[in-house]
Structure formats: C-alpha cells, structure tokens
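Trainee: Take a look and give me a structure for this.
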Amino acid sequence: MALNVTTVGENPQVPSITAQTFVPDQLIAGPKQVVTRNVTITGGPFVRGTVLGKITASGKYTIALSASSDGSQTPMAVLADNADGSAGDVIAGAILEAELNVNAVTLGAGITAAAATDALRPLGIHLKSSVSAADPT
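Mentor: Presented below is the predicted three-dimensional model:
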C-alpha cells in the first residue's frame, strides 16, 4: 500500500515533526535584577556581551579598548544584544546592572577580565568567574 501525498493549492501537505532546543549563551550568571537602557552604538559589529565604553564628547557607546583616549577606554556597560553601528549609529540595549559570566563577555583589545571586573563593579555590573561559558552540548 502506497501513501499518496495530497497537494492543496500551492502548499504540499507533508506530515512532519519538528523540535526546537533553546541553548542559553550563559551571559547572565546570577539572580540580580538585570537593568538595561537604550544607548547609541557606534562602530561594530558587536556581539551580545561586548564590554562597552562611553565616548565622552558624543555620549555614544563603542567597544572599550585600552588604547582609546576618548573616554571609551573605561568599561561602562555591556551590550544586551548584537548591534552593528559600522554603517551608521544604531540604538541598542545596554546592560547597566546585572551579574554576568566573565567567561561569556567579549573584551576589547587591552582590556583584561580583571580590569573590566574592577571597572564595572561600582556601576552594579558584577562579573563572576564561577560559571563556564562552554557550550553544554
């Protein structure tokens, strides 16, 4: 006995089963309430978890680099989602308070995990190293 596939209109009716799996990026590392705010991002592209510095003259955020001298060399926030301001400034969410996994954040050139931890702690962002950022699969 053969199974016939019935086509209705332009949509073939094909029985199937699908499943989705959510794999967290492990950026959030504790129960502290996450506080975010929209900020203007310049440069990029940047991935979720990028440590950001604030350019003093413009108030815009970009990746914190130790070689910068425009104010952005000091970590001020962490990017909440991917953002690309390379073609023009974009508005994106920045994490202002949270417990984050230091192994899951993206650090700019010359910014060490210890330096980022010390700079962000007084702002309410606590980088913790007790959590692995390895893919659980």
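Trainee: Please count neighbours and contacts with C-alpha atoms only from this point.
Mentor: Will do.
Trainee: Name the residues of stretch 27-39 that come out as buried.
Mentor: Residues 27-29, 34, 36, 39 are the ones in stretch 27-39 that count as buried (16 or more other C-alpha atoms under 10 Å).
Trainee: Before we compare anything, build this one as well:
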Amino acid sequence: MDVQSYTPETLFTGTFPRHTEPRRIASGQTLEARSVLGMVTATKQLKLSLAAATDGSQTPVAILLAAIDTTAAAADAPVYLAGCFNPELLVYGTGHDAASVKAAFTGSPLFLRAPL
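Mentor: Presented below is the predicted three-dimensional model:
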C-alpha cells in the first residue's frame, strides 16, 4: 500500500475570532485569495496594498477571502477584518512583506503569526 502524507495549509494561526464582511473592491484588478488590501481614502474602495501608493491604500487594512476579477468594474467581495493569519500564505503587494504588514496591523484586530 502506498502511503501519502497530507499537510494542510494553515491560514489561521491563532484563536482570535475571525470576522468577514463584504467590501467594495476597486476596479481594474485581478486579485488572488489572501491578498493584503488597503483602502483608497477618496472612494473607500479596497485594492492591493502597495507600499509606494499615496492614495491611502498603502496601509493594509484587510485580507481578501477569495480571488476576484474587477478588471471590468468594481465589485463587492468578502474580506477578513479580524483574525490571526499565517504570513507565509498571504499575497503582498510591491514593497510589502510580512514585517511591514504586521507593523501596519498593529492596533487593529488583524494579526500575523507563523504556525507553531
């Protein structure tokens, strides 16, 4: 008998309660699940957080639950607004990494922690 091992991905790495809500995702993007998002100050829409952005979205505020394509128009999608997440499984925009996002989440109900 061939024995195979299975190692599940562990997105959630703590017991902190998870909270999701639908939010408007800005148009013009194709985003992977687990993308780290920032909020555009003027529109309150979310987009991939890029460290060099100057529209407010440079500050991470949410994590996208499922992949979405908004190339044609903005759309609503569920995002995580609270929880403890495995930083190795998140999708970071240019200029961000686990350390910068962890620092940005300080004081919010979002946390990054590697699995034990």
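Trainee: what's the most distant pair in the buried residues of stretch 27-39 of the first structure?
Mentor: Ala29 and Val39 (22.7 Å; C-alpha to C-alpha).
Trainee: Trace Ala57 of the first structure over to the second structure, please.
Mentor: Ala57 of the first structure maps onto Ala42 in the second structure when the alignment is built from TM-score structural alignment.
Trainee: Is its match within a helix or a strand, and which one?
Mentor: Here Ala42 of the second structure, judged by DSSP states H and E, is contained in no helix and no strand.
Trainee: Longest strand in the second structure, please.
Mentor: Counting residues, the longest strand found in the second structure (DSSP state E) is strand 75-85.
Trainee: give me the stretch of the first structure that that strand matches.
Mentor: Counting by TM-score structural alignment, strand 75-85 of the second structure lines up with residues 90-100 of the first structure.
Trainee: what range in the second structure does stretch 112-120 of the first structure sit on?
Mentor: Using TM-score structural alignment, the residues of the second structure aligned to stretch 112-120 of the first structure are 97-105.
Trainee: which outside residues touch that stretch?
Mentor: Stretch 97-105 of the second structure is contacted by residues 59-61, 87-88, 92, 111-112 when judged by C-alpha atoms under 8 Å, 6 or more residues apart in numbering.
Trainee: Of those residues, which is the most crowded?
Mentor: Neighbours here mean other C-alpha atoms under 10 Å. Within the contacts of stretch 97-105 of the second structure, the largest count is held by Pro60, at 28 neighbours.
Trainee: who's in contact with the counterpart of that residue in the first structure?
Mentor: Alignment note (TM-score structural alignment): Pro60 of the second structure maps to Pro75 of the first structure. By C-alpha under 8 Å, 6+ apart, Pro75 of the first structure lies in contact with 51-54, 64, 116, 119-120.
Trainee: let's see 10 Å
Mentor: Taking C-alpha atoms under 10 Å, 6 or more residues apart in numbering, we find Pro75 of the first structure in contact with 50-54, 61-66, 107-108, 111, 115-120, 123.
Trainee: And for Gln33 of the first structure?
Mentor: Applying C-alpha under 10 Å, 6+ apart, we find Gln33 of the first structure in contact with 97-99.
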